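Colleague: Sequence first, predicted model second:
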Amino acid sequence: MSGLQATRMRLDKWLWAARFYKTRAQAMEAINGGHVRLNGQRAKPGAALQIGDQITVRKPSLRFELTVQALSQRRGPANVAQQLYKEHAESIVRRETEQAARKEQARLNPRPKRKPDKRERRKIIRFVNKYDQESS
């Protein structure tokens, strides 16, 4: 089984080949943690995946709903990996809406332009320690 000729393959290996996770170990951890569903059910990393299966992948603040279009034993370039699945239209709209909301939230809560320097860090530490002592 090489390239795109496979008819069945492991779920963790497909998630790795489709570039949802950098390593198979990360894919296995996500599956075992319940962040990946196969045809609406929790699955094991070694679950047999076929063309046409429905997969839901939850990553921090992102959710992908996919249909498997092809199987690949190899991890190739991103443009090849994107041909392995088709994301549902509702999933794309929901994900883009959530990303826009996160960007708007970040715009409303700006970050400092730079890290505190050594003197400022010491002041922060003193303040926090003083507050901790008063509340105890």
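Modeller: Done, it's in.
Colleague: CA atoms for contacts and neighbours, from now on please.
Modeller: Fine.
Colleague: so what's the spatially most central residue of the chain up against?
Modeller: Nearest residue to the geometric centre of the chain (CA atoms, centre = their mean): Lys59, 3.1 Å. Lys59 is in contact with His35, counting by CA atoms under 8 Å, 6 or more residues apart in numbering.
Colleague: so how far is Tyr21 from it?
Modeller: Distance of Lys59 to Tyr21, given as CA to CA, to the nearest Å: 10 Å.
Colleague: what sits up against stretch 34-51?
Modeller: Residues contacting stretch 34-51 (CA under 8 Å, 6+ apart): 7-12, 14, 27-28, 30-32, 53-59, 67-71.
Colleague: Please compare the first structure with the one that follows:
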Amino acid sequence: MSEKAEKFRLDKWLWQARFVKSRSLAAALVTGGHVRVNSDRASKASYGVQVGDVLTFPQGDRIRVVRILAPAKRRGPATEAQTLYDDMSPAPEPKAPKIAARDEGNARPTKRDRRQMDRLREKGPNDALE
């Protein structure tokens, strides 16, 4: 006698785990071919996933890799949603501070631009990433 693992809908789990704001956005993410389950592309929102599956999908400007730890019972608070998965994504790279680009016609920086430049000069090149 072998026990069958419980399967649940991929789009519903992504929504309940709070990776997307709505279930329709989760379905669009899956049907658009952007989600991989155990390195296989999922093409239907009703794709069956189970505990132990590894999902790979884009979120914002990074790629998320998560392992499903538990099925979702409801769309609860974020602290509850974080117990549903193990995040295996690499840490995002720190972003460099943005410096306002000046047009050729505007030779003088504004007061705000001047303060930003002064802050960057005080910190040094390696301190700007913190």
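Modeller: Arrived safely. Only a predicted model underlies this, so the values are computations on that prediction, with no experimental measurement involved.
Colleague: care to give me the TM-score?
Modeller: Overlay of the two chains. TM-score (TM-score structural alignment, normalised by the length of the second structure): 0.68; 97 aligned residues with a CA RMSD of 1.9 Å.
Colleague: circling back: quick check on the contacts of stretch 34-51 of the first structure: which are buried?
Modeller: Among the contacts of stretch 34-51 of the first structure, the ones that count as buried by 16 or more other CA atoms under 10 Å are 8-12, 14, 27-28, 30-31, 54-58, 67-71.
Colleague: Sitting in helices, which of those do you find?
Modeller: 11-12, 14, 27-28, 30-31 (DSSP state H).
Colleague: Distance to Ala81 of the first structure for these - can I get that in CSV?
Modeller: Output for those, formatted as CSV (distance: CA to CA, whole Å):
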residue, distance to Ala81 of the first structure
Leu11, 14
Asp12, 14
Trp14, 10
Ala27, 15
Met28, 18
Ala30, 19
Ile31, 19
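Colleague: quick one: which two of those residues are the most distant?
Modeller: Taking CA to CA as the measure, these span a maximum distance of 13.1 Å, between Trp14 and Ala30.
Colleague: buried ones in the helix or strand hosting Glu80 of the second structure?
Modeller: Assessed by DSSP states H and E, Glu80 of the second structure sits inside helix 78-81. Judged by neighbour count using 16+ other CA under 10 Å, the buried positions of helix 78-81 of the second structure are Ala81.
Colleague: Now it on the first structure. Mean distance?
Modeller: For helix 78-81 of the second structure, the mean deviation from the first structure after alignment is 0.4 Å (mean CA distance after the TM-score superposition for the first structure).
Colleague: how far is the longest helix anywhere in the first structure from where the chain is centred?
Modeller: Criterion DSSP H: the longest helix present in the first structure is helix 89-108. Counting by CA atoms, centre = their mean, to the nearest Å, helix 89-108 of the first structure is centred 15 Å from the centre of its parent chain.
Colleague: Output the contacting helices and strands for that helix.
Modeller: strand 62-68 (3 or more CA pairs under 8 Å, 6 or more residues apart in numbering; DSSP states H and E).
Colleague: residues making contact with the strand it packs on?
Modeller: By CA under 8 Å, 6+ apart, strand 62-68 of the first structure touches 50-58, 84-88, 91-92, 95, 98.
Colleague: okay, how far is it across stretch 75-83 of the second structure, tip to tip?
Modeller: Terminal-residue distance, stretch 75-83 of the second structure (CA to CA): 12 Å.
Colleague: what's the answer for stretch 99-118 of the second structure, then?
Modeller: 11 Å.
Colleague: what do you get for stretch 76-84 of the first structure?
Modeller: OK, stretch 76-84 of the first structure end separation, CA to CA: 11 Å.
Colleague: what's the answer for stretch 22-38 of the second structure, then?
Modeller: Stretch 22-38 of the second structure end-to-end distance (CA to CA) = 24 Å.
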